[in-house]
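> only geometry, no sequence info:
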């Protein structure tokens, strides 16, 4: 048994986790408030545990996991995929940056930031800064490409200044990209990260647009392979 604190949208939440490892079964359980995620190598063991819990608590089996603490889960043929599309949209909305212009990189290659340059943020501004940085830390679960930039802005949590906030906003502007990856077997042959041309009113609409863009890219790649 253990516990973890996760900075979900800048708020620290406690998640309890339990691990059972025996020769016949391996089981992992995550508990957050009244939500439970159960991963097990044995369907029979899973059913026995759910039945045992039902004898003491009101338990409802919701089937396969689809959403938990900002993580969206889908099930392609070869496993499962995690994304944080809705989480990133909520983060941009909270920062008032839904209409912002996208950045092509998470950090500037020409500008540097330090602990002493620029004006100190106000007390409220510093609180907002720490909250945004904490939320970005959680976003690195599915966006490892922003890990270095997030680590840099984490270094100024004790006394954030205007240039540090500008750097955080650049990371957010980069995070709005819609990423497309095309594989030929195990090899990545095409990749794109760009802002969608129109503003989506929901994460579902944004996902449909991303699928359409990916389909167009895939058609072009297939045509290029067949041609050459």
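All right, it came through fine. The structure displayed is predicted, hence computed values, not measured ones.

> use CA for all of it now, contacts and neighbours both
Noted.

> for residue 41, see how far away residue 211 is.
With distances taken as C-alpha to C-alpha, to the nearest Å, residue 211 is found 32 Å from residue 41.

> comparison target below:
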């Protein structure tokens, strides 16, 4: 039995109905508590159960965002951001936004929406960089994200009823993509069986001298997440019998992780990145090469069903 507590809201789950009821009766004697039954709504997350598994969405939360910004009657956008946007360009020719509070509020709500909308990770990553002094172009880009939401209000994540509970991770990097700092972009998505459970897009802390270094840093960031998830699942009684499959489209980064001979050529890579090689030796992960676009798109679309992961492959991973 496991209990998730957030202030005065409790989420209880387990595989023994008698023990669950006994525990709820005990809490009722100790506190003034109301049993709301099976999970349907929790902290803005809407949960529906079926034979295929749990479908988690934030439909009402998304509808509130669209309504609050006055876009209920707008034409939906095809993607969260335009391709080839120049939002991070320091020479962006756009006046400063007169009311930055509305921008910060909207972007803050989009950050929380990313809990069930992985395809927004890249767009939100871009928009959050201008919270201090947003420009009108940034506000227009945030409204484009809202227009995209208008066409996909009920979209969410399907957590499948799958006996396969092995961890699989896909990671990639966009070398020197930030025009202001020339830092690279890291991105990853973690699958538990056939269900996505963790994803992130983040600008790297330092400038990479090569694309291989950028890919290796992305692998290092993804490795930290996979290690934490393995410990978390072990605490929940789910042990990973073998190494987690680690998909990367850079053969150079995979060779560096597997072969210490390459270290003489990669001294510009920081030492902490070599934890990836140690994880390969310890069989925590198993690195696997994957093609950049078509194969990733096919795998993710097949695995995630309703989620429009072509947006991630098209915008976030490029």
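Perfect, thanks for sending it. Quick caveat: nothing in here was measured; it's all calculated off a predicted structure.

> distance of residue 124 of the first structure relative to residue 216 of the first structure?
Taken as C-alpha to C-alpha, the span from residue 124 of the first structure to residue 216 of the first structure is 45 Å.

> counting by contacts, list what the helix ranked longest in the first structure packs against.
What stands out as the longest helix in the first structure, according to DSSP state H, is helix 203-227. Contact analysis of helix 203-227 of the first structure by 3 or more C-alpha pairs under 8 Å, 6 or more residues apart in numbering; DSSP states H and E lists helix 85-94, strand 178-184 as its packing neighbours.

> so the longest one aligns onto which residues of the second structure?
With the alignment judged by TM-score structural alignment, the segment of the second structure matched to helix 85-94 of the first structure spans residues 59-68.

> residues in contact with that stretch?
44, 46, 72, 106, 109, 113, 146-147, 149-150, 153-155 (C-alpha atoms under 8 Å, 6 or more residues apart in numbering).

> ok, residue 124 and residue 216 of the first structure, which is more surrounded?
Each of residue 124 of the first structure and residue 216 has its neighbours counted (other C-alpha atoms under 10 Å); residue 216 has more, 11 against 8.

> how close does that one sit to residue 210 of the first structure?
Applying C-alpha to C-alpha, the value for residue 216 of the first structure to residue 210 of the first structure is 10 Å.

> how about the helices in the first structure?
Using DSSP H, helices in the first structure cover 43-54, 85-94, 123-139, 147-154, 162-175, 203-227.

> the ones you listed into TSV, with extra columns for distance to residue 18 of the first structure?
What follows is the helices of the first structure, written out as TSV (distance: least, C-alpha to C-alpha, whole Å):
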stretch	distance to residue 18 of the first structure
helix 43-54	13
helix 85-94	26
helix 123-139	21
helix 147-154	28
helix 162-175	33
helix 203-227	32
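
> deepest-packed of the ones you listed, please.
Ranked by mean neighbour count under mean count of other C-alpha atoms under 10 Å, the helices of the first structure are led by helix 162-175, which reaches a mean of 22.

> what inclination does that helix have with respect to helix 85-94?
With axes from the mean of the first three to the mean of the last three C-alpha atoms, to 10 degrees as the basis, helix 162-175 of the first structure and helix 85-94 are set at 140 degrees to each other.

> for the residue mapped onto residue 39 of the first structure from the second structure, grab the count of nearby residues.
Applying TM-score structural alignment, one finds that residue 39 of the first structure aligns to residue 13 in the second structure. For residue 13 of the second structure, the count of nearby residues is 14 (other C-alpha under 10 Å).

> name the element the spatially closest residue to residue 196 of the second structure that is not a sequence neighbour belongs to?
Nearest in space to residue 196 of the second structure, with sequence neighbours left out and distances taken as C-alpha to C-alpha, 6 or more residues apart in numbering, is residue 190 at 5.8 Å. Assessed by DSSP states H and E, residue 190 of the second structure sits inside strand 185-192.

> what comes up buried for the strand ranked longest in the first structure?
Using DSSP state E, we find that the single longest strand of the first structure is strand 11-22. Neighbour counts over strand 11-22 of the first structure (16 or more other C-alpha atoms under 10 Å) mark 15-17 as buried.

> just put the residues you listed in CSV and tack on distance to residue 158 of the first structure.
Formatted as CSV, these follow (distance: C-alpha to C-alpha, whole Å):
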residue, distance to residue 158 of the first structure
15, 26
16, 28
17, 30
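
> closest to residue 205 of the first structure out of the residues you listed?
Checking the buried residues of strand 11-22 of the first structure against residue 205 of the first structure with C-alpha to C-alpha, the nearest one is residue 15 at 30.5 Å.

> the closest one matches what in the second structure?
In the second structure, no residue is matched to residue 15 of the first structure (TM-score structural alignment).

> pretty sure residue 15 of the first structure is touching residue 30, no?
Yes - assessed by C-alpha atoms under 8 Å, residue 15 of the first structure is found in contact with residue 30 at 6.7 Å.

> that older thread, out of the helices of the first structure, flag the one nearest residue 76 of the first structure.
Closest approach to residue 76 of the first structure among those (C-alpha to C-alpha): helix 203-227, 13.9 Å.

> now the closest one against strand 178-184, angle please.
30 degrees.

> to the chain's geometric centre, what's the distance from helix 203-227 of the first structure?
Offset of helix 203-227 of the first structure from its chain centre (C-alpha atoms, centre = their mean, to the nearest Å): 22 Å.

> what about residue 165 of the first structure, distance to residue 95 of the first structure?
11 Å.

> oh, I was asking about residue 65 of the first structure
28 Å.

> also residue 155 of the first structure?
The spacing between residue 155 of the first structure and residue 95 of the first structure, counted by C-alpha to C-alpha, is 20 Å.

> picking up where we left off before, contact partners for the residue nearest to residue 196 of the second structure?
Counting by C-alpha under 8 Å, 6+ apart, residue 190 of the second structure makes contact with 167-170, 196-199, 226.

> how about residue 154 of the second structure?
Each residue near residue 154 of the second structure by C-alpha under 8 Å, 6+ apart is listed here: 57-59.
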